[in-house]
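> Sequence first, then the predicted structure, then my questions.
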Amino acid sequence: MKRKGTDRDQEAKALIQKVYERYNGVYGYRQIQLFLLQDHGVWMNHKKVLRIMQDLRIRSRIRRKHRCNYATSEGDRVAKNILKRDFKADAPNQKWVTDITQYRVGEKWLYLSAIKDLFNNEIIAYQMSARNDNELALRTVQQAWTQQKDVTGLIVHSDQGCK
């Protein structure tokens, strides 16, 4: 005979609620399952954790990724887009594009600044640094400028990046 009015998962619900509140509601059912085992030594199937969280109407808080607001206020410098997505060049040293990329190496970040000639998609200059600053970009441009000959009518294009 089935028992009515009793909740088999009452202890599990209380434990899940406790873990959820301990971590300020940040984590979802997968992490809650791990914390149940890690903090309380209780192994529970992830589907059961999900079902109980749905019954309790608790969910993880979604952390939004940082979005860049590009030069929107007055006084910000915005260069005109002369390139207009025309990434082809008829001769060398007509159009250069540049960007800075970050790489995690062990516990540190390294920043790579590179300049590419759109004529043959060749990297003509690059610099690496532990700091992402204007000096890194300027050193890269200086290296490209000293290595290349016959640079007239050059367009150098860079994305505006985040502030």
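Received it, and whenever you're ready, just let me know what you need.
> When you work out contacts or count neighbours from here on, use the C-alpha atoms and nothing else.
Noted.
> Now find how far off-centre the helix or strand Tyr20 falls within is within its chain.
Tyr20 belongs to helix 10-22 when assigned by DSSP states H and E. Chain-centre distance of helix 10-22: 32 Å, with Cα atoms, centre = their mean, to the nearest Å.
> Which strands or helices does it pack on?
Counting contacts by 3 or more Cα pairs under 8 Å, 6 or more residues apart in numbering; DSSP states H and E, helix 10-22 packs against helix 29-40, helix 46-56.
> Figure out which of the ones you listed is closest to Ser113.
helix 29-40 (37.2 Å; Cα to Cα).
> what comes up buried for the helix holding Tyr20?
Under the neighbour-count criterion of 16 or more other Cα atoms under 10 Å, helix 10-22 has Ala12, Lys13, Ile16, Gln17, Val19, Tyr20 buried.
> residues contacting the second one?
Residues in contact with Lys13, defined by Cα atoms under 8 Å, 6 or more residues apart in numbering, are Ile52, Met53, Leu56.
> quick one on the thing from earlier: what's the angle from the helix holding Tyr20 to helix 46-56?
When axes from the mean of the first three to the mean of the last three Cα atoms, to 10 degrees is applied, the directions of helix 10-22 and helix 46-56 differ by 80 degrees.
> Measure how helix 10-22 sits relative to helix 29-40, angle-wise.
Angle, helix 10-22 to helix 29-40, by the same axes, to 10 degrees: 100 degrees.
> List buried residues within the contacts of Lys13.
Buried among these by 16+ other Cα under 10 Å: Ile52, Met53.
> got the contacts of Lys13 as a markdown table, with distance to Phe35 columns?
Shown next, in a markdown table, are the contacts of Lys13 (distance: Cα to Cα, whole Å):
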| residue | distance to Phe35 |
| --- | --- |
| Ile52 | 15 |
| Met53 | 14 |
| Leu56 | 18 |
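> Which single one of the contacts of Lys13 is nearest to Ala91?
Nearest to Ala91 among those, counting by Cα to Cα, is Met53 at 62.0 Å.
> And that closest one, how far from Leu36?
Met53 is 13 Å from Leu36, where distance means Cα to Cα, to the nearest Å.
> and for the two, which residues touch both?
Here Met53 and Leu36 share the contacting residues Ile16, scored by Cα under 8 Å, 6+ apart.
> List the contacts of the helix or strand hosting Tyr103.
Taking DSSP H and E as the criterion, Tyr103 maps to strand 95-105. Identification of contacts with strand 95-105 by Cα under 8 Å, 6+ apart yields 88-89, 109-119, 137, 154-159.
> In addition, the following structure is provided for comparison:
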Amino acid sequence: MGNPRARYTLEFKVEAVRMVRNGQSQAAVAKILGISTQTLNSWLKADEAGKLAGAGKLVSAEQMEIARLRAENANLRMERDILGKSDGILREEVSVKYAWIERHSRQWPVSVACEALGVSPSGYHNRKARDVDPDRPRRRISNDALLVHIKAVHAESKGEYGWPRVWKRLLAQGIRVSKDRVQRLMKLHGIKARTKRRFKATTDSRHNLPVAPNLLQRDFSPTKPDQVWTTDITYLWTDEGWLYLTVILDLFSRQVVGWSLKPHMRTELVSDALRMAWFRRRPETGLIVHSDRGSQYCSAEFQDLLKSYGMQSSMSRRANCWDNAPTESLWGSLKQARIHGKRFATRREAMDEVIDWLSFYNHSRLHSTLNYVSPMQFEQDWHAAQRKEAA
């Protein structure tokens, strides 16, 4: 519920209305922005009645300002010899100067007029570009409007993003803002990423099964997709008992290409994940699948499956989690974002949460290793570049 005494700016209301108009539910928007659904509903009604000037169009307020300035500028009739005496009307507002320069651009060079009026040519051209293209993002967004977008991005990640990823996501959405400003606003309003917690591994390497050599040797940067996959097992507690998860991770794009969730840790858990990955990707012969020395991976069933797919087995050194660091990092991100601090009444609830996060991770989550794009976007960009080179 929002604060009943809070006063919201028009721009804040406009942004809230926009979020609903773009398809988000009123309840979700109200929760994200920390306001009551009744307040939001009243803003929507005001918008329908035309009482929210500019609702549904972020730059309309600016267009109104430009129209006002043009009307004011229509009364200005100046010549070159009085430019130096323009400290009155023209120095009251930079926007008026830009309007005057535009009106007299055929009479006086822009650079000369800008110099005389004490404004920069780049500033004038930026304003003119926004006038021609109203959908172009504004150079400066108010703190109220920026806070709306920050809360939306933070909620989209379900609290997983800290300020670096929030900032990168805003830039990707066309909102030009400094990282310091995003960090400062998030700190001021108590918006932060979930706290990381430690977790233990599930590996049991106390067996007499054959162990594969370490072919990976911590080279976590393959040059194309489906050269190296890594895999591991983790576990989640529910009121019904343990739920075990394994994934197959493509090291090139850090995309989860296969996964399996079961109430046990038998070899079937890891074999099903590998089958999913193979049917989805159909990689060429020679792909390396790197794992720890757990009995599931060393089993004859799993090793035979690898051979049938033309894959090579690679295993970490004993008790060395750094040899499989990317997958360990994935577990940390998952548990930080969706698991720690939650209680799952059933395994089904936990499965739904994990599957939802894996979808978010592959399609949307900004990955720092990939220069802050999602795994699927990174791979799509790579394929597009390859097609361009081949053309």
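In hand now; what should we look at? Please read all numbers here as calculations on a predicted model, not as lab measurements.
> What value does the TM-score take for this pair?
With the length set by TM-score structural alignment, normalised by the length of the first structure, the two chains reach a TM-score of 0.52; 95 aligned residues with a Cα RMSD of 2.4 Å.
> Quick check: of the contacts of Lys13 of the first structure, which lies closest to Ile32 of the first structure?
Among the contacts of Lys13 of the first structure, and counting by Cα to Cα, the member closest to Ile32 of the first structure is Met53, at 9.6 Å.
> how about that closest one, what's its match in the second structure?
In the second structure, no residue is matched to Met53 of the first structure (TM-score structural alignment).
> In the second structure, which residue range corresponds to stretch 120-133 of the first structure?
So stretch 120-133 of the first structure sits over residues 253-266 in the second structure, by TM-score structural alignment.
> Can you point out the buried residues in the matching stretch?
With burial defined by 16+ other Cα under 10 Å, the residues of stretch 253-266 of the second structure counted as buried are Ser253, Arg254, Gln255, Val256, Val257, Gly258, Trp259, Ser260, Leu261, Lys262, Met265.
> Report how many residues lie close to the closest residue to Leu15 of the first structure other than its chain neighbours.
If the residues on either side of it in the chain are set aside, Leu15 of the first structure comes closest to Leu36, at 7.9 Å by Cα to Cα, 6 or more residues apart in numbering. Using other Cα atoms under 10 Å, Leu36 of the first structure has 20 neighbouring residues.
> My understanding was that Leu36 of the first structure contacts Ile16; is that so?
Yes - counting by Cα atoms under 8 Å, Leu36 of the first structure touches Ile16, with 7.5 Å between them.
> and which of the buried residues of stretch 253-266 of the second structure is nearest to Ala390 of the second structure?
Ser253 (20.9 Å).
> For the closest one, give its distance to Glu379 of the second structure.
Distance from Ser253 of the second structure to Glu379 of the second structure, by Cα to Cα: 6 Å.
> anything in contact with each of the two?
Shared contacts of Ser253 of the second structure and Glu379, counting by Cα under 8 Å, 6+ apart, come down to Pro225.
> Asp239 of the second structure matches what in the first structure?
If you follow Asp239 of the second structure across to the first structure using TM-score structural alignment, you land on Gly106.
> Look up how far Leu136 of the first structure lies from that match.
Applying Cα to Cα, the value for Gly106 of the first structure to Leu136 of the first structure is 21 Å.
> Look at those two and report which has more neighbours.
Legend: neighbour count by other Cα under 10 Å for Gly106 of the first structure and Leu136, higher for Leu136 (21 against 7).
> SS state for that one?
helix (DSSP: H, G, I helix; E, B strand; the rest coil).
> what sits against it?
Ser113, Gln127, Met128, Ser129.
> Quick one: mark the members of the residues you listed that sit in strands.
Those of the contacts of Leu136 of the first structure mapping onto strands are Ser113, Gln127, Met128, Ser129, per DSSP state E.
> and the nearest residue to the first one once chain neighbours are set aside, how far is that from Ala12 of the first structure?
Spatial nearest neighbour of Ser113 of the first structure, chain neighbours left out: Ile100 (4.3 Å); criterion: Cα to Cα, 6+ apart. The spacing between Ile100 of the first structure and Ala12 of the first structure, counted by Cα to Cα, is 49 Å.
> and what of Gln102 of the first structure?
Counting by Cα to Cα, the gap from Gln102 of the first structure to Ala12 of the first structure is 44 Å.
> about what we covered before: for ChimeraX, write the select line for the buried members of the contacts of strand 95-105 of the first structure.
Selection of buried members from the contacts of strand 95-105 of the first structure for ChimeraX, criterion 16+ other Cα under 10 Å:
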select :111,112,113,114,115,116,117,118,119,137,156,157
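> Which ones among the contacts of strand 95-105 of the first structure lie within helices?
Among the contacts of strand 95-105 of the first structure, the members found in helices (DSSP state H) are Ala137.
> ok so, going back, mind reading off the mean deviation between the strand holding Tyr103 of the first structure and the second structure?
Once fitted to the second structure, strand 95-105 of the first structure is off its aligned match by 0.6 Å on average (mean Cα distance after the TM-score superposition for the first structure).
> Please point out which parts of that strand sit buried.
Within strand 95-105 of the first structure, the residues that count as buried by 16+ other Cα under 10 Å are Lys95, Trp96, Val97, Thr98, Asp99, Ile100.
> Can you tell me which of these is nearest Gln147 of the first structure?
Among these, and counting by Cα to Cα, the member closest to Gln147 of the first structure is Trp96, at 13.6 Å.
> what's the matching residue for that closest one over in the second structure?
So Trp96 of the first structure corresponds to Trp229, using TM-score structural alignment.
> Residues touching stretch 75-82 of the first structure, excluding its own?
For stretch 75-82 of the first structure, contacts defined as Cα under 8 Å, 6+ apart pick out Ala71, Ile155.
> repeat that for 7 Å
With Cα atoms under 7 Å, 6 or more residues apart in numbering as the test, stretch 75-82 of the first structure has contacts from Ala71.
> Start and end of it, how far apart?
End-to-end span of stretch 75-82 of the first structure (Cα to Cα): 20 Å.
> Same question for that stretch: list its buried residues.
Within stretch 75-82 of the first structure, no residue counts as buried by 16+ other Cα under 10 Å.
> Onto which residues of the first structure does stretch 15-22 of the second structure map?
So stretch 15-22 of the second structure sits over no part of the first structure, by TM-score structural alignment.
> Now do the buried residues in that stretch.
Within stretch 15-22 of the second structure, the residues scored as buried using 16+ other Cα under 10 Å are Glu15, Ala16, Val17, Arg18, Met19, Val20.
> got a markdown table for those, with distance to Pro326 of the second structure and secondary structure too?
Shown next, in a markdown table, are the buried residues of stretch 15-22 of the second structure (distance: Cα to Cα, whole Å; DSSP: H, G, I helix; E, B strand; the rest coil):
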| residue | distance to Pro326 of the second structure | secondary structure |
| --- | --- | --- |
| Glu15 | 38 | helix |
| Ala16 | 38 | helix |
| Val17 | 40 | helix |
| Arg18 | 38 | helix |
| Met19 | 35 | helix |
| Val20 | 38 | helix |
